[in-house]
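Following is a predicted model, sequence given first.
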Amino acid sequence: MGILSSLYTGVSGMAAQGEALGVISDNIANANTTGFKASRAEFQDIISKNLKGILGGNQVGRGVKIGAVNPILTQGNVDATEKVTDLAVSGDGYFKVRGSDGDSFTRDGSFHFDREGYLVTNDNQRVQGFQADEKGNILNKMADIKFPRALIPAKGTAEIKMDLNLDSRMEPTKKFDVKDPYSTSHYSTGVEMYDSQGNKHLLSLFFNKTADRQWEYKGLVDGKEVTGGEEGSLAEVCAGKLEFTVDGKLDSQEMTEANFNFKGGALQNQQVKLNFGDAIKAGGKGLDGTKQYGKNSDLIGWNQDGAAAGTITSLSFNDEGNLTAVYSNGQATDLAQIALAKFENPEALFKVGNNRLKESRDSGGPSMGAPGSSGRGKLFAKSLERSTVDLATEFVNMIQNQRGFQANAKTITTTDELLNEVIQLKR
C-alpha cells in the first residue's frame, strides 16, 4: 500500500539526516584537533520498484540512505609554534608511526621524545624515518627515529687543511732552530688537532723560505704532550716542503717527517695529513689552498676533521625533515630524516582513532619517501597543521539537516493522519 511505503520513506529520511547530523557533530567536536580533516555525509536514493520494468522512468523511490562519509582532504592552516619537535605537512603525505597495533599514519605532527630517546606521538607511537650513517649521510633504511644519549666517541685528526699566503718577497737567509723557532722562521701560525683520545693539541707551524719558490715547514707541539718530550720545550712532530710556480700557485707538497706520538694512551704514530691545497703535480690546478704572492704571509683559513668526545646539547628539525644533533664538542650531524607516506586513494584510509589512520584495501599501499619528493608535501619545522573544520559551514549544514529531519518527520505525521482517515471509513 502506497500510504504505508511513505512511512518507511520518511523513516529512512529521518535516519539518514540523523546520521548526517552525527557527521557534522563529529566535525564540530574536532574543530581544534591537530591535522583533522572534516568529513561530509553523502546521500544516495533507494529504489523500491519499476512500474514499467526496463523501459525506464516510472520508478518509485523508497527513501534515502547514507552512501558514504568521505573526508575532505583540503590543506589545513599551518601555524608556527616554538616547539622543536612540532612538524606540519603542507601538501600530500602522512607521517608513518609504529606501535603495538602495527603501522599507522597521521597528519598530527605534535611529536616529542620519550625517556628512551624515541620520537613519539602523544599516544606513544614511534615515528618512522630514514636513518643516517656515522658520517651523517641519509640512507634508504627505515627505522624508529631516536637520538643517542650516550657519549659520542672522540675522533683523532686525520687531515688538516690550510689556506695560506707565503710572502714571495722574503729572502732565504734564516736557518730554523727548534730552540728559538719564532726568531729563526719567516712565518709562524698555529692550528688545533686532536689525538685518538680526543685531547686537543696546539700544532705550531713554522715556515722558512729556502730558495725561490721553495719553502720548508716544521710542526711543533708542547714537549710534555708527546712521548719522549720534555716539559718546557717544543717537540717536532712533522716537517715538509712546499714548491710554487712562477705565478704563485702551489706546484707540489711533501711531508718528509711525521711523528705524532701523543701521551695519555693515545694511538702512537697517528697518521695525520697536512693538506695545503690542490697541488699541480698531484693533478690539481693550484687554484685552491696555499699560494705564494708578494704580500704579507697570512693564514686565510683552516679546518680539521678531529673532535673530542661529546654529548648532545640540542636537537632540531629543518624543513627537509632532517633531525640534526649539536654536540658539546661543537660538532653537528644529521641523525635521521622524517619519512612521508603517499597513497593513491587517501580518502579510503581507515580511521582508528587518536588522529591515526591505517592502510585499507581501497587506499592502496604507502609509497615512502622524503618530504618534497615525487609529489609529497613540504615539511615545516616548529609548525602544526590545524583542523580543516569551518564552523560557519558546519552550522549552515546543521540547519539544513535539521530542517530535512523535521520535514521527514512531517511526512510521517501526515501519513498517520491519512491512515486515521482510512480507519474512520468503517464508521
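Looks like it came in fine.

For the rest of this, base every contact and every neighbour count on C-alpha atoms.
Fine.

can you map out the helices along this structure?
Applying DSSP state H to the chain gives helices spanning 2-29, 391-424.

Relative to K378, which of these is closest?
helix 2-29 (25.7 Å; CA to CA).

Second structure for comparison follows:
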Amino acid sequence: MGLTDALFTGTSGLRALGHGMSVIGDNVSNLNTTAFKGARITFSDIMAQSINTAAGSGQLGRGAGIQALYQQFTQGAFESTANPTDMAIAGAGFFMVKNPQTTGGIYYTRDGQFVVDKDGYLVNPQGLRVQGWKIDETTNDITGALTDIRIDRSSPPVKTTKIDMITNLDAREETRTKIVNVRGTINTSDTNPDSYDFVIRDIDGQDVKLRITLGYDSAKGTWTYTIEDITDITNPNVLSQNTIGTTSTQATITLSTTQEQVIIDWSAVTQDNANPTSLNIGEKSTKRIETVDPSVTSWADTFTYASGDTWYWKDIDIKDANGNQQTIRLFIKQSASGSTWDYYVFQNPTSTTLTDTANTPEDDPVNGTLLAKGTNYDISKNGPVNFFLNGTTEKLNWDWDSNRINTDGSNDYSYELYEDGNDDSSYSLYEVVDMPTLFNSWNATNDTPLQSTAYTYRSTLFVYDSLGTPHEITVYYNPTTRDNVWEFLVTCNPSEDQRDFLRDDNPMQWYDPATDSRIEIVSGKTFTQTKKGVLMYGRLEFDNQGNVKKFYDTYRIDPNTGDLVQVIDVNGVPLASPKDKYNALGSNGYPLMIADFLGIDFPYDDRAPNSNDQGQAKNDVQQIELNFGYYYKDTWRSESVRTTQYATSNATLFYDQNGFGPGALESISVDNEGRITGIYSNGRVIPLWMVGLANFNAPEKLQRVGGNLFKETTHSGPPVTGKPGTNGLGTIAPNSIEQSNVDLGEQFVKMIIFQRGFQADARIITVSDSMLEELINLKR
C-alpha cells in the first residue's frame, strides 16, 4: 500500500542522513587529529518500483541509500614543530610502519609524529616501527631492502685513510747548499791531470760514483776539470767540464738519480811538484766496497765447508765513521743457476784459519759477527748488497757487478783507498758523501728525533687508528739544493709506532718465491730503530707560478722490513709495483703511506708481504693517502685548494683527515629527501637512513584501522614503494606535521543541509502516520 511505502521511504532517508551526520561528526571531531583525512559521503536513490499510470507504466522511488563513503586525500596544512623526527609528506604517498609483534604487518599512515624509542627504533605513537633503507656512508645511496629504521646511539671509530695538508711554503727561503770539498796537492809538472774517485749516496741508498780530474796551468793560473758519473763504468757520463781553463774552483753537478744539485769545490787543492799528495774529500769512513767477482778473477782465498760448497772469501780493512779500522770478511759463490750468487758479510773475524767442521760460513765461529747474507741474489737487477757496521747506522754497499766496476782487475777505473799493503787490485774502497736530507737527519733514539735546524717549517694534525685512538702526525718541510724544490718528511710519534719491523729481532728480511732468493741484513736493526716514526719522505717541485708541478723521488717505510721503498720515481711517475707490494697511490690518486699503531704481526718475516701467509696482516695495517692538493691521473693534477710556494710566510692554510674517534649521538636531522642524518659528539655527520614512502593506485579504497593507520585492500591495489621525491611520491617536510584536511565551514554547511533533510524526512513519517490514522478512522 502506498502509505506504508511512504513510511519506509522516509525511514530510509532518516537512516541515510543519520549516517551522513555521523560522517560530519567524525570529520569535526578529528579536526585536530594529525594528518586526518576527512571522509565524504554520497547518496543514491533506492531501486524504483514500477506502477501503472494513466500514461502507462511509471517508476516510483523507494527512498535514499548511501552510495559511497571514502576518504579525501587532499593535502593538509603543515604545522612546524621542534621535534627533528616529525615529518610531513608534501604530495602523494604514505609512511610505512610495521608491528614488531607480527610478521608482515605493514600499515600505512600520513601521520609523521615519530620518536626514537629506548632501543633506537624510529616509531609512531603506537610503537609501530617506521620502514626505510640503510644508507651507504661511502656512496650516500640506499642499500639493502626496506627494514625497521634503527638509529645508532653511538658512532664507532673510523681509522684515518686520508690526510689533507695544504700549506704555503715561502718562496723567499734560500735553497740548501751541499758542497763537496776536494783536498790534496797536485804536481803541476805532470802532464797527466790528477784524478780521484768518490761516491755521493742519494736518499734511497743508491751510490752515484763520481770521478773528478783536475789540471792546473801555473802560467795562466787557470784550472781545467772534468767531472764524470762513472756509476756505469762502461759508459761514463760527463756532468761538468772545462778543458779551456777557468779561474773558478767550483762546479755544480746534478745527480742522475735524484736530480739533486751538488757543488764540487777544489779551492783547497794546492800545488807542490816536490811533495804531491793524493786527492781526497776528507771523509773518515769507507762506505763502498767494490770487488771483482770470482768468475772473472780468482780471489786469493777459497775454502770448502763440510757441505761441499766452495766459497771465495776475502778480508778487507776499512775505516768507520770515527776513523777506526774495522775488518770486513766477504764470502761469495755462484748459485746453481750460474747467474746469481750466495754471499755472507761478517765483521771483525777472530782468525784467518777457517773451521773445516762448519757447514756454512755462518756456522763458522771464527768469521766474527754476521752482518748480512743472501741466496740466489741477482746483483744486476737488485743493485749492490747493503749492510751496516755492527750496532751502528753506518751503511756500506758491496758491489761486484761488471757494469759498475772494472772487471779486468786494473786500476784504470777504480782508485784504491786505505790499502792493506798488498797490491790486491781485485777490490777498491771509496769514500762516500751522504746527502743531508730530512730522512737522514731523523733519529728516533734521540729525545728530539729531528733538530729544529734540520727543517724550515712543520705542521701537525691528529689521525685515528681503527680503535679510535688519536695519534699525532707531523709533516716537516725544507728547501733542497734545487730551486723550487722542497723535501718533506711525514712522521708519527716514535713511541706510538708499532710496525712489525720495529718489534722483530731481525727486521730486514726478504724472500722472492719466484726465484727462491733470500736476503737478510742482520745488522739492520739499529738503523730501523732510528727510523721509527718515519712514514714517508719525498720531494715537491713547484713551477714559477708557485704551483706544485709534481711529487717525485718519494719513499715510504716497508712495515714488514723497515726498508726504504720508492713509490714515485725521479720523473714523478708512480711505480707500478713498489717493493713492499702495496700500491704507490691510494684510490684517490694521492701518495700512499703505511702506518701501524696497533701492532699487526706479519707472521713470517722472511716471506713477501703479498703471500698467502700475510694477506690478512697486509690488509690490517693502516694505509693513509697524503693530499697536498695534487693527485695523479695520467699526470699530476691540481685541485682548487692546493699547496703553494708564494713569497709569503710559511703557513698551514688547511688541514683535515677523515678519521674519527668513538662518539655519542647528539642530534638528528632530516632533509626533504627523507634522509636521516646523525650528528655525533666526535664530529661525525653520518647519513644513516632514508625513509621509505608508498603509494597506491586507489588510495581511497584503503581500509581505515584506527590510529591514523590504513591497510592495503584488494581494491586499493598493491603499494608502490620508493624514495621521497621519486616516481610521483611526495617530498618530506622535516620538523613538521600535517594537519587535518577537514574544512570546518564546509562541514557546518553540510550539517545544516543534513539537519533540514532529516527534519523533512521526519515530517514524511508523521504525515504518513496521520494519513494512516484517518484511514483507520474510516472503519469506525
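Received the coordinates, thanks. These numbers come from a predicted model, not from an experiment.

Quantify their similarity with the TM-score.
Overlay of the two chains. TM-score (TM-score structural alignment, normalised by the length of structure 1): 0.90; 424 aligned residues with a CA RMSD of 2.8 Å.

right, and the helices of structure 1 - which one's nearest R169 of structure 1?
helix 391-424 (79.1 Å).

That closest one corresponds to what range in structure 2?
Counting by TM-score structural alignment, helix 391-424 of structure 1 pairs with residues 744-777 of structure 2.

got the buried residues for the matching stretch?
Neighbour-count burial for stretch 744-777 of structure 2, counted by 16 or more other CA atoms under 10 Å, picks out 747, 751, 754-755, 757-758, 761-762, 764-765, 768-769.

how much space between the residue nearest the centre of structure 1 and V178 of structure 1?
Nearest to the geometric centre of structure 1 sits G321, at 1.6 Å (CA atoms, centre = their mean). G321 of structure 1 is 52 Å from V178 of structure 1, where distance means CA to CA, to the nearest Å.

for T74 of structure 1, same thing?
To V178 of structure 1, T74 of structure 1 is 74 Å away according to CA to CA.

Looking at those two, which one has more neighbours?
Neighbour tally, T74 of structure 1 and V178, criterion other CA atoms under 10 Å: the higher count belongs to V178, 18 against 13.

which residues sit in contact with the more buried one?
Applying CA atoms under 8 Å, 6 or more residues apart in numbering to V178 of structure 1 gives the contacts 234, 236.

quick one: what's aligned to S374 of structure 1 in structure 2?
Match for S374 of structure 1 (TM-score structural alignment): N727.

That match and G533 of structure 2, how far apart?
Note on N727 of structure 2: its distance to G533 of structure 2, by CA to CA, is 55 Å.

Show me which of the two is the more surrounded one.
Using other CA under 10 Å as the criterion, N727 of structure 2 and G533 rank with G533 on top: 28 against 11.

List the contacts of that one.
By CA under 8 Å, 6+ apart, the contact list for G533 of structure 2 reads 444, 491-497.

cool, D86 of structure 1 as well?
Counting by CA under 8 Å, 6+ apart, D86 of structure 1 makes contact with 109-112, 381-384.

Reformat the helices of structure 1 into a markdown table and put distance to A341 of structure 1 next to each item.
Converted to a markdown table, the helices of structure 1 look like this (distance: least, CA to CA, whole Å):
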| stretch | distance to A341 of structure 1 |
| --- | --- |
| helix 2-29 | 25 |
| helix 391-424 | 29 |
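
looking at those helices, which is closest to F343 of structure 1?
Using CA to CA, the helices of structure 1 put helix 2-29 closest to F343 of structure 1, at 23.2 Å.

what angle separates the closest one from helix 391-424?
On the basis of axes from the mean of the first three to the mean of the last three CA atoms, to 10 degrees, helix 2-29 of structure 1 is oriented at 160 degrees to helix 391-424.

Identify the residue of structure 2 aligned to S168 of structure 1.
Counting by TM-score structural alignment, the partner of S168 of structure 1 is A171.

Show me what D251 of structure 1 aligns to in structure 2.
Aligned partner of D251 of structure 1 by TM-score structural alignment: K549.

what's around that match, how many residues?
By other CA under 10 Å, the residues close to K549 of structure 2 number 19.

thought it was touching R539?
No - at 10.8 Å, K549 of structure 2 and R539 do not qualify as touching, with contact defined as CA atoms under 8 Å.
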